[in-house]
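All I have is the shape, not the residue letters:
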C-alpha cells in the first residue's frame, strides 16, 4: 500500500493517508487502498478500534 499506512497496536488499527506532499489529496489509488485497509482491520478479530488520520499538515485536501 503506497498511499496508505496500516499498523496495529493491541486492539487499535491505525490507518494513515500517506500523501503529505499533496496534503493527502485523493488520487486513483487511494480509495481502493483505503478500502483494503479498512477490510483488513474489520477482518481482524483483535481489532476493536480504527483510527483514520492523515500524514503531515492536513488530513485530506
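Arrived safely, thanks for sending. Just so it is clear, the model here is predicted, and its values are computed rather than measured.

Only C-alpha atoms from now on, for both contacts and neighbour counts.
Noted.

Look at the residue nearest to the spatial centre of the chain and tell me its secondary structure.
Most central residue of the chain, judged by C-alpha distance to the mean C-alpha position with C-alpha atoms, centre = their mean, is residue 15 at 2.7 Å. Going by DSSP: H, G, I helix; E, B strand; the rest coil, the secondary structure assigned to residue 15 is strand.

Structure two is appended below for comparative analysis:
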C-alpha cells in the first residue's frame, strides 16, 4: 500500500516536465533521518529514470528547507 504524500518523509510530484521533490518532516524542520534519506534516494532515482522529466526542484515542507541531520537520531 502506498502512503499518501502527507505521510511520506519525502516524495516526488510531477508538473509537466518538472519534478518537485519535497522533504516532508516539517515538525522536525525537515531534519534528515534514515527514513527521509531512503525516501529522498527513491525520489531521485524516480526522477533520473523518467526521460520525460527535465528539471528537478528540491524543496522542504513547512517553514524550513532543511535543518540538516536529525541529531536526535544520530545520537
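Done, it's in. For clarity, every value in this text was computed on a predicted model and none was experimentally measured.

ok, the counterpart of the residue nearest to the centre of the first structure in the second structure to residue 33 of the second structure distance?
With TM-score structural alignment as the matching criterion, the partner of residue 15 of the first structure in the second structure is residue 21. Distance check for residue 21 of the second structure against residue 33 of the second structure: by C-alpha to C-alpha, to the nearest Å, it reads 16 Å.

My read is that residue 26 of the first structure contacts residue 60, right?
Yes - using C-alpha atoms under 8 Å, residue 26 of the first structure and residue 60 qualify as a contacting pair, with a distance of 7.4 Å.

And those two? Which one has more around it.
Here residue 26 of the first structure and residue 60 are compared on neighbour count by other C-alpha atoms under 10 Å; more neighbours surround residue 60, at 17 against 14.
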